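Asks: Take a look and give me a structure for this.
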Amino acid sequence: MPHHPDRVAAAPGLLPARAAMAGDAARTAGVPILVPMLVVMAFALLWFGTLGMRHLLGPDEGRYAEIAREMLNSGDWVTIRYDGLKYFEKPPLHMWMTAVSYALFGIGDWQARLCVALAGAVGLGASMLAAARWFGKRAGVMAGLVLAGAPMWNVAAHFNTLDMTLSGAMACVLAGLLLAQHPATAPAARRRWMLACWAAMGVAVLTKGLVGVVLPGLVLVLYTAVTRDLALWRRLHAPAGIALMLLVAVPWYWLVARRNPEFLRFFFIHEHWQRYTSTAHARPGAPWYFVPLLAGGFLPWLGLLPGMVRAVAQRAGVVRSAGAGATPPFQPALMTGLWALAIFVFFSLSGSKLPGYIVPMFPALGILAGVALTQAGERAWDWQLRAMLAVGTLGMLASPWVATLDANHTPNALYRAYAPWVALACALLIASAAAARWLQRRRGRMASVTGYAFGMLLAFSAALLGHEAIGRAASGIDLVAPIERVLRPGMPLYGVGMLDHTLPFYLGHPLTMVAQADELDFGAAQEPQKWVPTVEAFVDAWQHGPRAVALLSPATFAELSARVPMHVIARDWRRVAVSNFALAGERQTRRLVSDFHATP
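Replies: Below you'll find the model as predicted:
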């Protein structure tokens, strides 16, 4: 059956905007090709150009940046280590990519975030391609604009965590499945797209473990249960696909288990089963934990939810086959909706919850929102823009409240510095919604959505960049220069009762943990000689061992400095860096004092 690029199912509720779409097409038909090229460049510049404008935040950003640095430095790409200790909580692909980035471009902040930015862009592109194939080119472009302007997606693409790397791979899994199942896809092309889907699952498994295959499998089971379409399973090219997925994922698992027999039980029992079924990782949350995160993460497009639900309910994109008894048609909107729903419910039921867990559902939301945008009438779209004007205004009015916040881990002075950035972000939300309303009247829907999406990306980027007012102090970057003047290669750098996730990366020098192994307790148990288990053992090493530097909390410093000599190198509100030897300035002062007292 021939495929019409801009076709969706002929459901009455989805077609009220057909005339408006024709008007938009007429208004944009004469736009020079240079304009979309400049728009793409503007998005890319904002997407990639801001990666190095903030210092890394702990724990995740500093942890994965340092693991990759140690990996590159040691040359061991199989046994993952963090601060020199075995670290088997996650597979290596994200760290591999970051280490490659270091090798190509040097070690730094933007290099540490390049992997997630690329993953976000790849996931966005794959989602656009799938949406365009099933719902038309306009829906494909709209889907990309929605993802670029969704704060959960664009913010995650600028944080060095595994969540976006996994989400980019999962977006490719969904896109490959959708592209393969289109009835106009030739058999050879279907096989290629399904193999790409299976390979992406292998990448996901190599990024974050079994979740990379469990979630797609869950979605397939749910889809089959709803549609009774068992024929879909025969179109998955499972034998070749499973072999390809295993070829991608298994070699590292086999190698690391061969070198480290303790890996399999820790990784699959502790990090998978216990993490999901219990609160062993101390990350609990109510069943509705992800509801506000979803609302905030999709905030600029929440007004499209009714249209997204209609797209699923009215089988948008379905290409009907002629003849009775024909194979049930594939339902792309339903598959996409179940993808988002399954991921949301799966992690809502987990005993361990973190905000980034639901990021893989956003490509599906973006695709459905792209369909809704092509079908929404002017009134519905204007309602969304008016709502965002109200949100921005409320945010502006509330921004002075940020300056009143205070916490043990973030002093009020830092919140006061961040408050103007919150106000700026809210002002950009208002300006973007207002500009989108103007563009809707003058240039049509596509120009309006494009301007709105870029404005949303700009606003949330401003809020993220402004967080450097808080993040700079948290990273400890201002302590690096004074510590580097004292710390030498091979000199112990102790973390006394604290695991600092960022300073070791900036110093290029791993910590030796003292008294409290924190999340490195598994590695410390495997290699006990690589850490100091008690404060008493540390005190002995500090007094009688080689020259060393230590990082302590202010409270720990106050306690231990009364027991043993500690020479302060530098300090901030959360950490004190000390040495067990007199510093150059101290030695010179002591000589001057000694000479003064020796003078007759």
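Asks: from here on, contacts and neighbour counts on C-alpha atoms
Replies: Noted.
Asks: can you map out the strands along this structure?
Replies: Using DSSP state E, the strands of the chain run over residues 81-82, 85-86, 493-496, 512-514, 549-552, 567-571, 576-579.
Asks: Tell me which residues are up against the fourth one.
Replies: For strand 512-514, contacts defined as C-alpha atoms under 8 Å, 6 or more residues apart in numbering pick out 83, 492-499, 530-535, 538.
Asks: Show me the two of the residues you listed that sit farthest apart.
Replies: Spatially, the most separated pair among the contacts of strand 512-514 is 83 and 535, at 18.9 Å (C-alpha to C-alpha).
Asks: and the two? which has more neighbours close in?
Replies: A count of neighbours by other C-alpha atoms under 10 Å puts residue 83 above the other of residue 83 and residue 535, at 23 against 15.
Asks: who touches the residue nearest to that one when sequence neighbours are not counted in this structure?
Replies: Leaving aside its chain neighbours, residue 83 sits nearest to residue 510 (4.5 Å; criterion: C-alpha to C-alpha, 6 or more residues apart in numbering). Counting by C-alpha under 8 Å, 6+ apart, residue 510 touches 82, 83, 84, 493, 504.
Asks: can you do 10 Å?
Replies: By C-alpha atoms under 10 Å, 6 or more residues apart in numbering, the contact list for residue 510 reads 66-67, 69-70, 82-85, 490, 492-495, 500-501, 503-504.
Asks: can you count the residues close to the nearest residue to residue 443 once chain neighbours are set aside?
Replies: In space, residue 443 comes closest to residue 27 once its chain neighbours are excluded; the distance is 6.1 Å by C-alpha to C-alpha, 6+ apart. When neighbours are defined as other C-alpha under 10 Å, residue 27 has 16 of them.
Asks: Over to residue 23?
Replies: 15.
Asks: Residue 131 touches residue 372, doesn't it?
Replies: No - between residue 131 and residue 372 there is no contact under C-alpha atoms under 10 Å: 11.6 Å.
Asks: which one of those two has more residues nearby?
Replies: Neighbour tally, residue 131 and residue 372, criterion other C-alpha under 10 Å: the higher count belongs to residue 131, 31 against 26.
Asks: I'd like to know which of the contacts of residue 510 are part of helices.
Replies: Counting by DSSP state H, the part of the contacts of residue 510 found in helices is 66, 67, 69, 70, 503, 504.
Asks: farthest-separated two in these?
Replies: Using C-alpha to C-alpha, the ones in helices among the contacts of residue 510 span at most 13.7 Å, a distance reached by 70 and 503.
Asks: Mind listing the shared neighbours of those two?
Replies: 509, 510.
Asks: picking up where we left off before, please enumerate the shared neighbours of residue 131 and residue 372.
Replies: Taking C-alpha under 10 Å, 6+ apart as the contact rule, residue 131 and residue 372 both touch 139, 142, 143, 366.
Asks: give the contact list for the last one.
Replies: By C-alpha under 10 Å, 6+ apart, the residues touching residue 366 are 124, 127-128, 131, 139-140, 142-150, 153, 298, 301, 308, 336, 372.
Asks: again, only using 7 Å
Replies: 143, 146, 147 (C-alpha atoms under 7 Å, 6 or more residues apart in numbering).
Asks: same question, residue 40
Replies: Counted by C-alpha under 7 Å, 6+ apart, residue 40 has zero contacts.
Asks: Following up with a second sequence; could you model it the same way so I can compare the two?
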Amino acid sequence: MDDVDAVQAQIARTMLESGDWVTARLDGVAYLEKSPLIYWMMAGSFRVFGVHDWAARIPLALSVVLLCWVTYRFGRWAMGEQAGVFSGVALATSVGLYLFTRIQIPDAVLTLTIAVTLWAWMRLQEPEEANPRAWAILMGFALGCGLLLKGLIAIVFPLGAGLLYMAATRQLWSGATWKRLQPWLVLLVMMVVAAPWHVLATLWNPPYFAFSMHSGPGEYHGFFWFYFFNEHLLRFLNLRYPRDYNTVPRALFWVLNLAWLFPWSAFLPGAVKLSYNRGSRAGRLRLMLLCWIGVVMVFFTFSTTQEYYSMPIYPALALLAGAAIAEGRWVRAGRWFTVAIFGSLAIVLGTVLFMAARLPAKGELADALAQHPEMYTLSLGHMLDLTLGAFAYLKLPLALAVAAFAIVAVGAAIARRRVGLMVAVMVAGMVVFFQAARLALVRFDPYMGSYQLATALLESPPGTLIEADAYYAFSSVFFYTNREALLLNGRSANLEYGSYAPNAPQVFIDDAGFVRRWESGERYYLLTDNGDLPHLRELVGEAHLHVVKQSSGKSLLSNM
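Replies: Below you'll find the predicted structure:
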């Protein structure tokens, strides 16, 4: 897809082809805001399988499988086989984990490093642990990888949860406990993993102007200021430069976690009845889970948020839900709540399907969607574009979703006290629902991506490419064609800061530069949203805008 999805993949491709594994670049411009491990993983996949879209997704997919396995093993170690299995499948079939791993973002891999760190923390606090050195090394490795995925929160979250847990269990000042944790070994391994990139990135991207705590247009303070101050401190304070993001309302950010853990959130109330006595391993784990959830959610209560920022707590929620189901806490009420919710969803979507069946599905899906560009800085902003007319293009996914929800409603109703059967039915229903979601994403692909424009560009005569936006709007074209472009009025958003670096390429042009090139007699191509066409006609005249390809409200134009 366009936006961050293809951006991440193209950065990985550029690293592989350029040999520069330190500084991420987009269109030749330094892209300093993210840590590189997710790019390295994709680049490694490209080296093995070739540069393909599916190859870019393999590392994230395998990481999610590993995350679900770690959750299962974590639960099994503390609460038994059944609780571990229920926890693992709850995470694997939760809506949030599926939904937010359709895009190439590192949060699921970050969640894996946090889960491994806290599992190692728990293992190291057990006096009878047979391999404490191995677990300390694993903790340090996980923390180091987390730093290379998303910065300092990879330390803040597990450290905060671990210290809060030790305070709650009165071990914070226990020398014996700290000795078992082996903090110096953990720190050493973490630094060996993470320090080299941070040092090299700082040395290779030094400040260009005098250091300042306030970055602004034309100022470039290098990697260290932008990454540690701008992307960490100022982002937390909602003062990040440039201001190219939105934030989810705090109350909604908390409540939405019930949707992200759906359908297993129906059993979370049962966690209230579980034992949190630190005299048992299961009780200690559950206490750690509460600390884990609390630290992450309180942190983001005072920070900027996207819908998926709470992903690090998904394993903790799944472990609580799995434990509640395994111990029979709230299971009867949760089962009937599941029947009611899934039954209602089947009826509502069935009604939508009946209404949409009478509507024609002519032309493109994009023609039936509403437009809410002010919401697109949120991860799920495009969900608001759906209309009844759009569902006419989604009849098969709708039918599958209705079948999935009906299966769960009926199956959970007849399962009665057979907990294993109820879980199996819910898993089967969610697998079918995920296939419905996948088919819907296929139908949305021309709207969310620009593959058809990329294909048309590849089949066209050679020429210089111009993009009428800030790179992200057509990022899939850059991936599929592996081309760079001139960016028309595109010095904004995530490329703005790097554009002021002393070695930044001169890829940014204004209207006057565009007109001069377009009328030069050389062949140029232009990627643009159709909403910008009136302005372009004013600049060069409609007769000089030749349509090469149009798709879902986007155009590839040529000057000849």
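Asks: ok, back up a step: for residue 230 of the first structure, state which of the contacts of residue 366 of the first structure is nearest.
Replies: residue 143 (28.9 Å).
Asks: Counterpart of that closest one over in the second structure?
Replies: Counting by TM-score structural alignment, residue 143 of the first structure lines up with residue 87 in the second structure.
Asks: count of residues packed around the closest residue to its match other than its chain neighbours?
Replies: Of all residues not flanking residue 87 of the second structure in the chain, residue 322 sits nearest, at 4.1 Å (C-alpha to C-alpha, 6+ apart). Neighbour count for residue 322 of the second structure, taken as other C-alpha under 10 Å: 30.
Asks: and residue 322 of the second structure, what is it in contact with?
Replies: Residue 322 of the second structure neighbours (C-alpha under 7 Å, 6+ apart): 83, 84, 86, 87, 90.
Asks: Neighbours of the fourth one, how many?
Replies: For residue 87 of the second structure, the neighbour count with other C-alpha under 10 Å is 32.
Asks: so it touches residue 72, yeah?
Replies: Yes - using C-alpha atoms under 7 Å, residue 87 of the second structure is in contact with residue 72, at 5.9 Å.
Asks: what do we get in the second structure for residue 493 of the first structure?
Replies: So, by TM-score structural alignment, residue 493 of the first structure is matched to residue 465.
Asks: my guess is its match meets residue 523, correct?
Replies: No - look at residue 465 of the second structure against residue 523 with C-alpha under 7 Å: they stay out of range, at 9.0 Å.
Asks: Settle it for me: which of the two has more neighbours?
Replies: Set side by side, residue 465 of the second structure and residue 523 show more neighbours around residue 465, with 20 against 16, by other C-alpha under 10 Å.
Asks: Look up how far residue 534 of the second structure lies from that one.
Replies: 20 Å (C-alpha to C-alpha, to the nearest Å).
Asks: Residue 420 of the first structure - how many residues pack around it?
Replies: 18.
Asks: Quickly note the distance from it to residue 68 of the first structure.
Replies: Taking C-alpha to C-alpha, one finds residue 420 of the first structure at 35 Å from residue 68 of the first structure.
Asks: now do residue 173 of the first structure
Replies: Distance from residue 173 of the first structure to residue 68 of the first structure, by C-alpha to C-alpha: 26 Å.
Asks: Could you find the counterpart of residue 489 of the second structure in the first structure?
Replies: Residue correspondence to the first structure (TM-score structural alignment): residue 489 of the second structure is matched to residue 515.
Asks: Please give me every residue in contact with that match.
Replies: For residue 515 of the first structure, counting by C-alpha under 7 Å, 6+ apart, the contacting residues are 496, 497, 532, 533, 534, 535.
Asks: now do 6 Å
Replies: Residues near residue 515 of the first structure by C-alpha atoms under 6 Å, 6 or more residues apart in numbering: 497, 533, 534, 535.
Asks: Got a quick PyMOL command for the buried subset of those?
Replies: To isolate the buried ones among the contacts of residue 515 of the first structure in PyMOL, judged by 16 or more other C-alpha atoms under 10 Å, type:
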select buried, resi 497+533
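Asks: List the ones among the contacts of residue 515 of the first structure that fall in helices.
Replies: Using DSSP H, those in helices are residue 535.
Asks: Quick check: closest non-adjacent residue to the corresponding residue of the first structure for residue 22 of the second structure.
Replies: Under the alignment defined by TM-score structural alignment, residue 22 of the second structure is paired with residue 78 of the first structure. Spatial nearest neighbour of residue 78 of the first structure, chain neighbours left out: residue 256 (5.7 Å); criterion: C-alpha to C-alpha, 6+ apart.
Asks: Which residue of the second structure is paired with the one you found in the alignment?
Replies: Checking with TM-score structural alignment, residue 256 of the first structure has residue 201 as its match.
Asks: Residue 197 of the first structure now?
Replies: In the second structure, residue 197 of the first structure lands on residue 139 (TM-score structural alignment).
Asks: and the gap between the spatially closest residue to that match that is not a sequence neighbour and residue 130 of the second structure?
Replies: Spatial nearest neighbour of residue 139 of the second structure, excluding adjacent residues (C-alpha to C-alpha, 6+ apart): residue 117 at 4.8 Å. Between residue 117 of the second structure and residue 130 of the second structure the distance is 18 Å, computed by C-alpha to C-alpha.
Asks: More neighbours: the two, which one.
Replies: residue 117 (27 against 11).
Asks: What is the neighbour count of residue 3 of the second structure?
Replies: Around residue 3 of the second structure there are 18 residues (other C-alpha under 10 Å).
Asks: measure it to residue 10 of the second structure for me?
Replies: 11 Å.
Asks: What of residue 520 of the second structure?
Replies: Distance from residue 520 of the second structure to residue 10 of the second structure, by C-alpha to C-alpha: 30 Å.
Asks: Between the two, which has more neighbouring residues?
Replies: Neighbours per residue (other C-alpha under 10 Å) separate residue 520 of the second structure from residue 10, with residue 10 holding more: 30 against 11.
Asks: which residue lines up with that one in the first structure?
Replies: So, by TM-score structural alignment, residue 10 of the second structure is matched to residue 66.
Asks: Once you drop chain neighbours, what's closest to its match?
Replies: Once flanking residues are discounted, residue 66 of the first structure sits nearest to residue 505: 4.9 Å by C-alpha to C-alpha, 6+ apart.
Asks: Equivalent analysis for residue 240 of the second structure, please.
Replies: Per C-alpha to C-alpha, 6+ apart, closest to residue 240 of the second structure is residue 234, 4.7 Å.
Asks: which position in the first structure aligns with the one you found?
Replies: Using TM-score structural alignment, residue 234 of the second structure pairs with residue 274 in the first structure.
Asks: Likewise for residue 250 of the second structure?
Replies: Checking TM-score structural alignment: residue 250 of the second structure goes with residue 287.
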